[in-house]
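Colleague: here are the coordinates; sequence isn't available:
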């Protein structure tokens, strides 16, 4: 028996596990202190009424012989894929329901999609970045090249034709920085991918937070993208499905490697290794895309965006440098002068009892930066702001 030794190349602990351990130690030593958590990007608002109603109805259906469901369709139920296709159409984007694969979340698919690509591919990943992009490729022993995301390029790296890459990860709105690519910038990436015969893995998990219609919510709003991009979407932050688990991945029919359609490879992979999302969850997900559901989730998204606005106003008042927050639940701020990311983490935890995420956990270019999330209750955000101002 031999293990996959690539796992030994990973960091000893997943970033958020390390944070959880540090916070647990602090609360154990300070049981009377109220800790405000603005670190992990988990939602706090409950599922909207349209979703819970659908969950109840679907549960009842599963208890009746005539409406009971066993194994579902391989790509997800048609009723959900149709509503997702219509959702795209509402944002001036054409995606066929047969190009949509329902999954248990973007995180799973972003890792699992690598099954259909050879290990001998060079991967281009921005730094700083969501750790899953890096770790899943280390597990497969792929060569990773990093593109510099920094203050000079507003944390939106652009293609360099001197660099050859096969697989490109892009996330917009970005996690952790909150930065958003324009249509012109994404067009440059699509042109680069087509020129290099590369594929873009586009993470659109936070598309619902974009409030400016001139900014792209899908890479398929860019001409040529269907020939070079796979898009991953999540209902976790859009509709509070972090604990309910549902998302979807789009693999266009036009996307090919030579004569091989990637759609057929992904279908084969999913039918072999995945049994689909439960019927109950898919019915709940479909309720999100009804007029009633859209209005209700919009209210929750606006709640988080207002939290972000309060935080960015306070940081501006304090004279702190930051980006994000406008079209994203994440705010990426520069640490207090001279502090490393983990030093600032400890400083905020010890002095203000606020938990955030050290930027260095997202890559070397994250050193000296810190991520705050707008996912939280309003009173907690307001209290965090008071504590930040008291530190000045």
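Modeller: Good, I have the coordinates. Keep in mind that what you see is a predicted model, and the values were worked out from it rather than measured.
Colleague: only C-alpha atoms for contact and neighbour calcs from this point on.
Modeller: Fine.
Colleague: and residue 238, what does it touch?
Modeller: 205-206, 208-209, 297, 301 (CA atoms under 8 Å, 6 or more residues apart in numbering).
Colleague: Restricted to buried residues, select the residues you listed in PyMOL.
Modeller: Buried subset of the contacts of residue 238, written as a PyMOL selection, criterion 16 or more other CA atoms under 10 Å:
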select buried, resi 205+206+208+209+297+301
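Colleague: and the contacts of residue 238, which two are the farthest apart?
Modeller: Within the contacts of residue 238, 205 and 297 form the most distant pair, 14.6 Å apart (CA to CA).
Colleague: quick one, what contacts the nearest residue to residue 129 once chain neighbours are set aside?
Modeller: Residue nearest to residue 129 in three dimensions, not counting chain neighbours: residue 362, with 5.1 Å by CA to CA, 6 or more residues apart in numbering. Contacts for residue 362 were tallied using CA under 8 Å, 6+ apart; they are 127-131, 176.
Colleague: what does residue 233 give?
Modeller: Neighbour list for residue 233: 105-106, 203-206, 247-249 [criterion: CA under 8 Å, 6+ apart].
Colleague: and the residue lying closest to residue 377 once chain neighbours are set aside, which of the three is it?
Modeller: Spatially, and ignoring its direct neighbours in sequence, residue 377 is nearest to residue 44 (6.7 Å; CA to CA, 6+ apart). Three-state call for residue 44 (DSSP: H, G, I helix; E, B strand; the rest coil): coil.
Colleague: Now do the helices in this structure.
Modeller: 15-29, 49-62, 78-90, 106-112, 131-139, 183-196, 236-239, 262-273, 279-288, 291-317, 341-347, 378-391 (DSSP state H).
Colleague: Closest to residue 32 out of the contacts of residue 233?
Modeller: Closest to residue 32 out of the contacts of residue 233 is residue 206 (35.3 Å), distances taken as CA to CA.
Colleague: separation between residue 111 and residue 130?
Modeller: Using CA to CA, to the nearest Å, residue 111 is found at 12 Å from residue 130.
Colleague: ok, now residue 277?
Modeller: Counting by CA to CA, the gap from residue 277 to residue 130 is 24 Å.
Colleague: And for residue 164?
Modeller: Look at residue 164 and residue 130: by CA to CA, they are 22 Å apart.
Colleague: before we move on, the earlier item: can you list the contacts of residue 362 in CSV and add neighbour count?
Modeller: Listed next are those as CSV, based on neighbours: other CA atoms under 10 Å:
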residue, neighbour count
127, 23
128, 26
129, 26
130, 19
131, 17
176, 28
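Colleague: let's bring in a second one:
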């Protein structure tokens, strides 16, 4: 076939990180069919949806079977009832949002990957290590990428530096994979930098509901001036357990402009062309998750996961293993013992403890020698994993 392809796709890894992990685990199980595998790798929730969410989902689904209440195509940008709920949710942070600044979607990953559509040939600054979609989506689009290195010296919490130029900056707080979170003072440095250099921040707050402590920021819009330089992307996946339902949202303030053009209008046009909206039942479920009862029920699940994180943190403290995260994040980012490489440590845990985690190298070159452990499992399975790890670490 004499058809040209986008050769930028040839510059990314052949396999997505978690696909590679699944293949390795599948191969191990085929050789060891009786192995009892405990998965602390992929960041997928394991607890069921809360009752208030299920009730809303069932009611909305039933409405779709009645002529009077049937709904067809949803609005590309989200139903007003969900946007109102998001607006109210942010008001608890003393953040005021315009309804037209809120765009509902099928998840943060989609928006983070698609947002590059509306930007041109800018320098793109991405943390290293980092969630793979930031890097892969920009490589696919042929963008020029520079890395901001996270390491033990900066505790994997990156701050602006003097040699950073005008560009698009991806920030994630609490961070995936490292679990670190920005304080008000630290994030203000980024907002001040962006305004001074004419840069744009794409702020991923998918894990904000896990934050513990008043010193940390839940939304970048808590920082004065952020609406002039930042886009915020959030998700119901971890907050409300929607990994199987798919719903998220992106906030693009009306004040945000690039070279005299409204970024909000550009994203509106992109979504109207390429996206058909989130289903009515799922949006009703998301609305319920943001109700007072929904927030309370969802926080019970989050507290459950964070108890797992506390138990894992205690183990690594006991073993004297350096780590970040686990306090305001469901992830713990640990230094591999005895100088092991991350994929070697993956194999070591799988073979000797039947425990699956995520090799740090999969999140970037600065992740080599580190390993991500998640708290997304039951208390019982987490305790069992801890006992297995205690014996071999």
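Modeller: Thanks, I have it. Remember, predicted model here, so these are calculated numbers, not experimental data.
Colleague: Trace the residue nearest to residue 377 of the first structure over to the second structure, please.
Modeller: Taking TM-score structural alignment, residue 44 of the first structure has residue 46 as its aligned residue in the second structure.
Colleague: Would you mind measuring from that match to residue 26 of the second structure?
Modeller: 20 Å.
Colleague: can you check residue 124 of the second structure too?
Modeller: 36 Å.
Colleague: neighbour-wise, which of these two wins?
Modeller: Per other CA atoms under 10 Å, whichever of residue 124 of the second structure and residue 26 has more neighbours is residue 124, with 22 against 13.
Colleague: residues in contact with that one?
Modeller: With CA under 8 Å, 6+ apart, residue 124 of the second structure has these contacts: 138, 143-146, 167-170.
Colleague: Quick check: the gap between the residue nearest in space to the middle of the first structure and residue 191 of the first structure.
Modeller: Taking CA atoms, centre = their mean, the centroid of the first structure lies closest to residue 205, which sits 4.2 Å from it. According to CA to CA, residue 205 of the first structure stands 23 Å off from residue 191 of the first structure.
Colleague: Next: residue 338 of the first structure.
Modeller: Taking CA to CA, one finds residue 338 of the first structure at 40 Å from residue 191 of the first structure.
Colleague: cool, and residue 93 of the first structure?
Modeller: In terms of CA to CA, residue 93 of the first structure sits 19 Å off from residue 191 of the first structure.
Colleague: go on, residue 268 of the first structure?
Modeller: Distance from residue 268 of the first structure to residue 191 of the first structure, by CA to CA: 29 Å.
Colleague: out of those two, which sits in the busier spot?
Modeller: For residue 268 of the first structure versus residue 191, neighbours defined as other CA under 10 Å are more numerous around residue 191 (17 against 14).
Colleague: Translate that one into the numbering of the second structure.
Modeller: Under the alignment by TM-score structural alignment, residue 191 of the first structure pairs with residue 192 in the second structure.
Colleague: same thing with residue 20 of the first structure?
Modeller: In the second structure, residue 20 of the first structure lands on residue 22 (TM-score structural alignment).
Colleague: Residue 116 of the first structure now?
Modeller: Using TM-score structural alignment, residue 116 of the first structure pairs with residue 118 in the second structure.
Colleague: quick one: that match and residue 270 touch, right?
Modeller: Yes - with contact defined as CA atoms under 8 Å, residue 118 of the second structure reaches residue 270; the gap is 7.4 Å.
Colleague: the more surrounded of the two?
Modeller: Taking residue 118 of the second structure and residue 270 together and counting by other CA under 10 Å, residue 270 has the greater number of neighbours (15 against 11).
Colleague: The more buried one: what's it in contact with?
Modeller: Residue 270 of the second structure neighbours (CA under 8 Å, 6+ apart): 117-118.
Colleague: So it versus residue 119 of the second structure, what's the distance?
Modeller: For residue 270 of the second structure, the distance to residue 119 of the second structure - CA to CA - is 11 Å.
Colleague: same deal with residue 328 of the second structure?
Modeller: Look at residue 328 of the second structure and residue 119 of the second structure: by CA to CA, they are 32 Å apart.
Colleague: Could you verify my assumption that residue 200 of the first structure touches residue 230?
Modeller: Yes - between residue 200 of the first structure and residue 230 there is a contact at 6.3 Å, judged by CA under 8 Å.
Colleague: Compare residue 328 and residue 119 of the second structure (neighbour count), which wins?
Modeller: Applying other CA under 10 Å to residue 328 of the second structure and residue 119 shows that residue 328 carries more neighbours, namely 22 against 14.
Colleague: Who are the contact partners of that one?
Modeller: Counting by CA under 8 Å, 6+ apart, residue 328 of the second structure makes contact with 174, 179-181, 210-213.
Colleague: again, but for residue 222 of the first structure
Modeller: 183, 186-187, 190 are the contacts of residue 222 of the first structure under CA under 8 Å, 6+ apart.
Colleague: quick one: which of those residues has the most company?
Modeller: So for these (other CA under 10 Å), the most neighbours sit at residue 190, 26 neighbours.
Colleague: surely that residue meets residue 226?
Modeller: No - in this structure residue 190 of the first structure lies outside contact range of residue 226 using CA under 8 Å: 9.3 Å.
Colleague: Identify each buried residue in stretch 106-122 of the first structure, please.
Modeller: 106-107, 109-111, 113, 121-122.
Colleague: now do stretch 59-70 of the second structure
Modeller: So for stretch 59-70 of the second structure, counting by 16+ other CA under 10 Å, buried means 60-61, 63.
Colleague: go on, stretch 38-54 of the second structure?
Modeller: 38-45, 49-50, 52-54.
Colleague: now these as a markdown table including distance to residue 350 of the second structure?
Modeller: Converted to a markdown table, the buried residues of stretch 38-54 of the second structure look like this (distance: CA to CA, whole Å):
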| residue | distance to residue 350 of the second structure |
| --- | --- |
| 38 | 9 |
| 39 | 10 |
| 40 | 11 |
| 41 | 11 |
| 42 | 14 |
| 43 | 17 |
| 44 | 19 |
| 45 | 21 |
| 49 | 30 |
| 50 | 32 |
| 52 | 38 |
| 53 | 36 |
| 54 | 36 |
